[in-house]
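Participant: turn this into a model:
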Amino acid sequence: MRDSRTHQPLTYDVRLPDEAQADALRLLDASRSVINVALTLLWPHLDDFKADRVGPAWKQVGKYMGSPQYHGDRQWRCESEVVGRILRAQAERKQAFTLVFPILTEGFIIPKTDKHPASKKRPAIKEAITALQKSLEEEETSFVVLQNVVEQCCNYFFAHDRFPTTYEELQPVPLLKVGMLTYAGDDGGAKGQAYRLALDVDAGVARFRFRYPDEAGVWHWRKVDTIIPLPDRVKERLSCGEVKAPTLREEQRADGSRIVVLDFIIEVEKVDLPTWESVERVLGADWGVHSLLTATAVDEQNEQVGRPFYLNTGGFDGRQARTRRQIDALKKKVAKYEEQRDALPSDHPKRAWFNQKLILFRREIDRCWRKYEQRNRALAHLASNVLVLLARVYGCSLLSMESLKMIGLRFHTEQPRGTSHTCPHCGLAAKTYRSPSDRKQAVKWGRWMSCESCHYNGDRDYCASVNIARLGVAYVVQMKHTGRARSCSISDPRVKPVSYTGAGSALLLPPTGSHARPIVSGKICYYPGWLGSAFLQSSQKKSVFLRLCG
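Facilitator: Now for the predicted structure:
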C-alpha cells in the first residue's frame, strides 16, 4: 500500500451469489483450521511481531514455520498474512497492557453484595487512564485502547479474584471463530494462484474465481467465473481509486446461518484536512443519557451557531435493553444448571441432559449477542453520518466529542468528566434534576441541568454537548496561538463560556420550569431551555433531514 499519510483504504462488502456460497464456506473452513493451528504455534513468539513490522505479514510468519496443512504456496501465503496481521495487532495490545499494568488496583472494582454482583468503578478507571495518558509522550496510545485493556483486566479479576500478571495470562490465543482469508499474499487478480478477479466497471460487474476444496477435500479451481454485481458506491470509488487484494469473509446471521461476503478494498487519496488557521467553528457532540446523540455548533467567538440537534432512537433503546435482560437471564440459567450438574456424580445419567441444555442456552446467548452488536453497529453508522452532515450544514471543521473517527474533518477527543454537571454559561458546577418541573432533589443522572449561580438551565445532554464544544474551541485557540495544544479540563480558565443564543437560534421558547414567567420592564421574560427535540429516522431523505437541522 502507498504512504498512509496520503492514501487510505476503504472497504465495501458484497455478498457472494448463492451458487458460490457452499464452495466458499468450505474454503473458509479449511483456511480457518490452518490459521488457528499457526496462531497456536506462534503465540509464544508474540513479542517478535511487535519489534518487526516491516514488510508483508506473511513474510514474517514464514521465518518461523511453513503451512501445517499444505494446500498450495500462494494459499499458505494468504493464510499466513491473516496470521501475521492478527499477531501484530495483539502485539500492540500487549504493549498497551504493559502501560496499564502498573495502575491496576482493586480500587477499579466495586465489591459484590447480596443484591448486586461485582462491577467496575468506571470513574476511577477513567481518572487513572487520564493521568496515565498525561505521563506518556504525545499520547502514544489512545484512551479507548487503554480503557478496553483495563476493562478486560477487570473481567479477569471477576473470574479469578486477582489481576493478570502477564498479557498471555489475560488473553487466550485469539483463534478465529468465523472464516476469513485475505488474498494479499497472492500475485494479483490477473495472475493469482489462489484467486482471479477482473472488474468491468462499464458493465458494473466483477468476475471472481477461486480455489476451493470439494466435499472430499480435493482442491480445485471453480470452473466458471462468479459474476458479482458492483454497488454504485463501489463503481464511483473505482473511478478515482486503486483496487487492492480482496478479502473473503464469513458472516454469521442472528439465526445461526452463515454467508460469505467479498470485501472490495479500494485505496483512495485522503481528503486534505483543514489547516488549524482556517478552523472557525466546532461541533460538540455528546453521547446522551436520554437521547442517542446531542450536537451543538459553537464558533471561535464562543457563540452558539444554530439550534442544538437531538438524535432520538425512540423504542430502539427498549429493544436493546430487553435483549440485554434476556442475555442476563440466560447466563443465570447457565450458572444454575452448571451448579446442579457439578453436584451430581460423574457417572450420573442426568449430567448428559444438563450438558445438552447448556449447549442450547449458550447458543441462544451467542445469538442474542450477535443481534445486540449488529444493532449497535447500525446505530454507530447512523450517528456518524448525522455528524458529518451536521458539520457540513454548520460549516464546522473540528468535531469534538468522546470517541469517533471521521473522514475529512479535524477530530479531537475530550474526556467527558464534568461536562454534564458544569454550567456552560458561567462555568461553575451545576446540579441535574429529573425534569424542569421536578427540582426538589438533585439526581446524578437527571435529565435537566440547573445552575444555582447564574440561574441558567437546560437539557442535560444539550449542556454536555455545549461544554464539549467549549473544550474544542479552547483546543483550537491553543493550536492557533502556539502550534501545540493539550486537552483542558472543563474548569480551566481557557475554556470560555458560551452564549445561549447565537446566529439562527430561536429566542422565544415556552417556560422550562414550574416557575411563573417573570415580567421585566413590562415584558414577559422567557427562561432559557429546549423542550422539543428532532426525531430522526434513517429512512428520511436528505432534504427532509436538512430541514430538520434548520
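Participant: make it CA atoms for all contacts and neighbour counts henceforth
Facilitator: Fine.
Participant: how about the contacts made by the residue lying closest to G185 once chain neighbours are set aside?
Facilitator: Computed as C-alpha to C-alpha, 6 or more residues apart in numbering, the closest residue to G185 that is not its neighbour in sequence is C78, at 4.5 Å. Taking C-alpha atoms under 8 Å, 6 or more residues apart in numbering, we find C78 in contact with 58, 181-186.
Participant: buried set for the helix or strand harbouring C78?
Facilitator: According to DSSP states H and E, C78 maps onto helix 73-100. Within helix 73-100, the residues that qualify as buried are 74-88, 90-94, 96-97, 99-100, counting by 16 or more other C-alpha atoms under 10 Å.
Participant: quick check, distance from the helix or strand following that helix to the centre of its chain.
Facilitator: Going down the chain from helix 73-100, the next helix or strand is strand 109-110, by DSSP H and E. On the basis of C-alpha atoms, centre = their mean, to the nearest Å, strand 109-110 sits 25 Å off its chain's mean C-alpha point.
Participant: packing partners for strand 109-110?
Facilitator: strand 119-120 (3 or more C-alpha pairs under 8 Å, 6 or more residues apart in numbering; DSSP states H and E).
Participant: summarise which helices and strands the strand it packs on is packed against.
Facilitator: Looks like strand 119-120 contacts strand 109-110 (3+ C-alpha pairs under 8 Å, 6+ apart).
Participant: helices along this structure, start to end?
Facilitator: Secondary structure of the chain (DSSP state H): helices located at 18-42, 48-51, 57-62, 73-100, 122-135, 143-160, 167-170, 232-238, 316-342, 350-394, 460-482, 542-548.
Participant: before we compare anything, build this one as well:
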Amino acid sequence: MAGSWLTSTATCTAYRAVCGGTPDAPGVRVPVAGRVFAERVGWLADLVRGMADQVIAAHWSDADLALLAAGVGVDGRRLPASGWMALRRLGWGAVAAAGVVVSDRVRRIAEEEAARALRLGCHRHAVVAALLATWPADPFARTDGEWSALRAALPEGCDTATIRNRTRQIAGYLGVHGRLPADVCELEGPPVVARQVSLAAADRQQVVVDRVDDRMVRVCSQLPTCAGPVSYRDWVWHAFDVVLPVIVPAGVKVCTPTVRPRDGRVRVDLPWRAPHTPPPVDGHTRGLGVDWGVNTLLTATVADLEGGSVVVDGRPLRFDATGVSAKLVRLRRHRERLRTKADHLTRLRDGRPADAPADSALAGKLACLEAEHAAVCARIRHLNHAVAWSAARWLVDHATAAGATVVYVENLATLEAGGRSRSLNRRLSGAVRGAVFTAVAHLAAKAGIAVVTVPARGTSSGCPRCGAAVTHVKAPDRCVAGYRWATCSCGLSLDRDHAAAQRIAARGLANQTKTRRDRSGQAAIRTATDTPVRRRARRPTPAVTTRPVRNRRKTAPTPKQTRPATAKTSRLLPSRRQVPAPTEPPPGTGGKRPAGRTPQETNPPGPVRQVPHTASTTTAPRHPHRVRRATLGRGFHRHVHATPITNRDGGTGTMSASLRIT
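Facilitator: Modelled structure (predicted):
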C-alpha cells in the first residue's frame, strides 16, 4: 500500500507465445510452443542471475554495505530510490560474460535484482553489528540492562524472532571457530538471487504491456533464442497473452510483471493497482478483537465503544484449524525424516575414495529423496498459504457483516515465550501468523477496514472485566491447572482465547487516539492502558404461552381429544395410522413374516454371500463421513471448523464476489 493506490499481485501462467516483428510493427509472427517459450525465458533468467551474482559477490563487504546503507553516493548526492540507479551512481554496474551480448535494459534488470539483495543485506548487517557490539556473557539469558542496550542499538522494527535467530547463528559460529565474527560478511556468504526476471526495471525498449480486454493482458518482451547470445540478432520480440483471474476487477491499471520459468511453464506475477483511501485509525465505535491460538488459529469478538466503556455481546468467533495443524505436523515430521536420510546418503557419497567409481544406486536414491523432500516442502508451503488466506478472508467477512470499521490484533513480534516444551516450540515456529496478518491487512484495505496492532503483554493473563490475574484451568468443571479455560475471583468463567480477544478489543477501542502509522503504513498502538469490559445485557425473551393443564379427575366423562390437521410425524417412518394396512397380502406370499432377521438358507445353491444379522436389509447404505459447508469463509478444508458468517440482523451472510478468493 503506497500513497492512494492499493497494489495487488495476480499470479498467472503463460502457456505459449509468438515471436517476430516488434510491438509497433508485428510483421510475420511465428508460434512458439510452451516448452520452447519456457526455455527461452529460462535463458534470460540465467543471464540476469549470473550478472546479479557477480555484482553481489564483488560488493559483499562491510565497507560497501555501510556505504549503501548510508544512502549517500561518493559525490555527496543522495542515492536514488531505484536500485539499479543507486548501483550505477556508486559505479557498481553489471557486466555480461565475455562473448555474450545483452542490451542495457537487461543489465538494468540484473542491477535491480542485485540492489534488492544488497539492501536486504544492509538490514542484516545492522542487526548483526548491534548484536556483536552488545554481546553478553550469556546471550540466551540477557539481563534487563543488556536487553535495553541491545534494543537501543538495533534498527527500528527488529522483532524478537530475528534477534533469536541471529543470536543462534553467531553462537554457532563462536562454537566452531572459537571467536566472534567480524561482521555479517564473515558470518555468512553472499546471497543468491532467485531465477526470475523483474521486467519492471526495464522500459518499452525491453517490455511492453497492453490491456487487450477486461480478462486478457498481452505482454511483449525481448528474449534470447540461445543460451549465450553473441549478437543482437539473437534477441527476438516475443508476445504472450495472460488471462487474468476473476479477482482482478475490470478497468484497473495493470503494471509490468515478473516472469519465472518453472516446470516447463512460465509463471507471470502481474501487479495491478486500484485507487485506495487509507481508512482512519481513530474515531471507531465498533471493532473486532482478534487473539492468536495454536490450534484455534483465530478467536475474535465484536466490541462497541459506548460512553467511554467497552461493551461486548459475549459471542465468540472461532476459526479452528486443528485438523490442518495435525496434517502440517505430520508433513513436517516426514520432511525431517527425508532430510535426515538425504544427509546420511550425502555423507556416504562424499566419503567414498576419489578413485572409486560412482555408485549409480546411491545417486538414484539421493535424487529420489531430494525430489520427495522438495514435494513435501511445496505441500507445506501451499497448505500454509491456504490456511492464512482462508482465515483472513473469514475474519474480514465477519468484520464486514458485523459492521466493524477496525480490526485489532495483538502484536507478537516483540513477545518472547520461554519455558515451553520442544513440541510446542516446534508448533509455534510453524505458525502462519505473519502470513495471516499480511493477508488480513490486504483484504481489510480493500473493504475499507483499518487493521491496528496492540501490545500483547498480559492479554491472556488478565481479566477483561476487573483486570486482575486470572487462573487457567482445563475446563469450567475441572479446576486443575490447564490452558483452555480462564476463571477469576470476580466471577469470570470464560474460554481463554475469548477472554484475550475481549481484552485486545478493549485495548484498541479505549486507546485508539494513540494509534500511529509507521513508514510502511502499518498502524500500531505502542502503549495501552486496560479498560474493563462490560457484557451487553441480554434481550428479554418473550413469554412462553403455556398449555392449560389437563383435567385428569375421574369425576366426569373424559373429554374427546381433538387431533390437529397437520400431525407431526417422524421423518424416517410414516405413522401407522396414516398408512392403512393392506386388505390382503401381496401375491406370492404366505402372510406376514414374524419379527426377526431375514431368514437364510442352510445350503444355498452356489456362492451366495450370507447377510449377517447385524446388517439391516431395509435401510439405505451408509456413506463415509463428509463435513458439510467446507466452503470458503467457513473453512477451505474439511477439517477446518469456523463460525458461520451472520449479518447484523441475524441472517446468514455471503461473501462479496469482488473479494472472493479463487
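Participant: and the TM-score between these chains?
Facilitator: Here the superposed chains carry a TM-score of 0.74, computed using TM-score structural alignment, normalised by the length of structure 1; 478 aligned residues with a C-alpha RMSD of 4.0 Å.
Participant: what's the mean distance for the helix holding C78 of structure 1 versus structure 2?
Facilitator: Its matched residues in structure 2 lie on average 2.3 Å from helix 73-100 of structure 1 after superposition (mean C-alpha distance after the TM-score superposition for structure 1).
Participant: before we move on, the earlier item: most tightly packed of the helices of structure 1?
Facilitator: Most buried of the helices of structure 1, by mean neighbour count (mean count of other C-alpha atoms under 10 Å): helix 460-482, with a mean of 25.
Participant: what's E81 of structure 1 aligned with over in structure 2?
Facilitator: Using TM-score structural alignment, the equivalent of E81 of structure 1 in structure 2 is E112.
Participant: enumerate every residue touching the nearest residue to its match once chain neighbours are set aside.
Facilitator: Counting by C-alpha to C-alpha, 6+ apart, W84 is the residue found nearest to E112 of structure 2 once chain neighbours are left out, at 4.5 Å. Counting by C-alpha under 8 Å, 6+ apart, W84 of structure 2 touches 108-109, 111-112, 115, 201.
Participant: could those go into JSON lines alongside distance to E188 of structure 2?
Facilitator: As requested, the contacts of W84 of structure 2 are exported to JSON lines (distance: C-alpha to C-alpha, whole Å):
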{"residue": "R108", "distance to E188 of structure 2": "27"}
{"residue": "I109", "distance to E188 of structure 2": "25"}
{"residue": "E111", "distance to E188 of structure 2": "22"}
{"residue": "E112", "distance to E188 of structure 2": "22"}
{"residue": "A115", "distance to E188 of structure 2": "18"}
{"residue": "A201", "distance to E188 of structure 2": "28"}
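Participant: and those, which two are furthest apart?
Facilitator: Farthest pair in those (C-alpha to C-alpha) is A115 and A201. Separation: 11.4 Å.
Participant: and the equivalent of C466 of structure 2 over in structure 1, how many neighbours?
Facilitator: Aligned counterpart of C466 of structure 2 in structure 1: C426 (TM-score structural alignment). By other C-alpha atoms under 10 Å, 17 other residues sit near C426 of structure 1.
Participant: surely C426 of structure 1 and E452 touch.
Facilitator: No - look at C426 of structure 1 against E452 with C-alpha atoms under 8 Å: they stay out of range, at 10.5 Å.
Participant: let me see the contact set for D52 of structure 1.
Facilitator: Counting by C-alpha under 8 Å, 6+ apart, D52 of structure 1 makes contact with Q60.
Participant: can you check V184 of structure 2 too?
Facilitator: Neighbouring residues of V184 of structure 2 by C-alpha under 8 Å, 6+ apart: 62, 124-125, 128-129.
Participant: can you tell me what sits against stretch 343-363 of structure 1?
Facilitator: Stretch 343-363 of structure 1 has contacts (C-alpha under 8 Å, 6+ apart) with 330, 333-334, 337-338, 341.
Participant: pick out the most distant pair among those residues.
Facilitator: The distance between the two most remote of these (C-alpha to C-alpha) is 16.2 Å, for L330 and R341.
Participant: tell me the residue in structure 1 aligned with E39 of structure 2.
Facilitator: By TM-score structural alignment, E39 of structure 2 lines up with A22 in structure 1.
Participant: trace T294 of structure 1 over to structure 2, please.
Facilitator: Under TM-score structural alignment, T294 of structure 1 pairs with T299 in structure 2.
Participant: out of everything not next to it in sequence, what's closest to the residue nearest to the spatial centre of structure 2?
Facilitator: Taking C-alpha atoms, centre = their mean, the centroid of structure 2 lies closest to A388, which sits 2.7 Å from it. The spatial neighbour of A388 of structure 2 that comes closest, neighbours along the chain excluded (C-alpha to C-alpha, 6+ apart), is V436 at 4.5 Å.
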